[in-house]
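Visitor: No letters, just coordinates:
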């Protein structure tokens, strides 16, 4: 199977509005996942039933998975059919394309909140 590549997505600047409590929880879970393993990224998603899934990026010699891809995969493997919202904690200035595509596989319009390592919201991708 050929490897797919996805372009990074620009993150619009945060508008100053605070996140809802549910979306802030996603950022907290993503930060915790990242810190627990010292990963480059942490991510969390909430499915249509309100269940949350958190993950950190994986970089092995034979497998590389972004945190957001892994969180979406966990949700899908648990039977989720829709993602309501997602959050990624990263030092990058753009949302990785593969993670963005994974969320869009289960939700065309779910907000993807991108935060820095301190948890400060950098912006939200809605496309």
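Guide: Received, thanks. From a predicted model like this one, the values you see are computed outputs, not experimental measurements.

Visitor: only C-alpha atoms for contact and neighbour calcs from this point on.
Guide: Will do.

Visitor: Start and end of stretch 61-81, how far apart?
Guide: Using Cα to Cα, to the nearest Å, one end of stretch 61-81 lies 31 Å from the other.

Visitor: How far away from the center of its chain is it?
Guide: 10 Å (Cα atoms, centre = their mean, to the nearest Å).

Visitor: Now residue 123: which helix or strand?
Guide: strand 121-125 (DSSP states H and E).

Visitor: Next: residue 104.
Guide: Counting by DSSP H and E, residue 104 is part of helix 97-106.

Visitor: Give me the contact list for stretch 24-43.
Guide: The contact list for stretch 24-43 (Cα atoms under 8 Å, 6 or more residues apart in numbering) reads 44-46, 52, 54-58, 66-68, 71, 86-91, 113, 115, 117-119.

Visitor: dropping in the other structure now:
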């Protein structure tokens, strides 16, 4: 992959940190159209299950984000699941979703 824009590198770092801090399966971060960032990890409770990206989008929406510029997910999965991408698309039909491995290396971009 080409070198990341510094703002995209920031959300990958935030996603990676969220995953490492909680020991969750995934970490994610989003950047809204005002440049604010929101990070989250997977939620796996008996009564509530959210992917990390769904949780990050929920944090952005609950903080009043008008839209998203980009999203990043750090995961061992081979792809970003459809529900996660759908959450981003609800706010930003064209925003790139970066998929990175545990080292933070971007391995795919969902457009």
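Guide: Received the coordinates, thanks. All figures in this text were calculated on a predicted structure; none of them were measured in a lab.

Visitor: what's the TM-score for these two chains?
Guide: Laid over one another, the chains give 0.98 as their TM-score (TM-score structural alignment, normalised by the length of structure 2), with 111 aligned residues with a Cα RMSD of 0.6 Å.

Visitor: now the contacts of stretch 24-43 of structure 1: which count as buried?
Guide: Taking 16 or more other Cα atoms under 10 Å as the criterion, what is buried in the contacts of stretch 24-43 of structure 1 is 44-46, 52, 54-58, 66-68, 71, 86-90, 113, 115, 117, 119.

Visitor: State the distance from the aligned partner of residue 35 of structure 2 in structure 1 to residue 98 of structure 1.
Guide: Taking TM-score structural alignment, the alignment pairs residue 35 of structure 2 with residue 50 from structure 1. From residue 50 of structure 1 across to residue 98 of structure 1, the span is 23 Å (Cα to Cα).

Visitor: more crowded one of these two?
Guide: residue 98 (20 against 13; other Cα atoms under 10 Å).

Visitor: wouldn't the more buried one be in contact with residue 69 here?
Guide: Yes - counting by Cα atoms under 8 Å, residue 69 is a contact partner of residue 98 of structure 1 at 6.9 Å.

Visitor: picking that back up, where does the helix holding residue 104 of structure 1 end up in structure 2?
Guide: Using TM-score structural alignment, helix 97-106 of structure 1 pairs with 82-91 in structure 2.

Visitor: Run the chain-centre distance for that stretch.
Guide: 10 Å.
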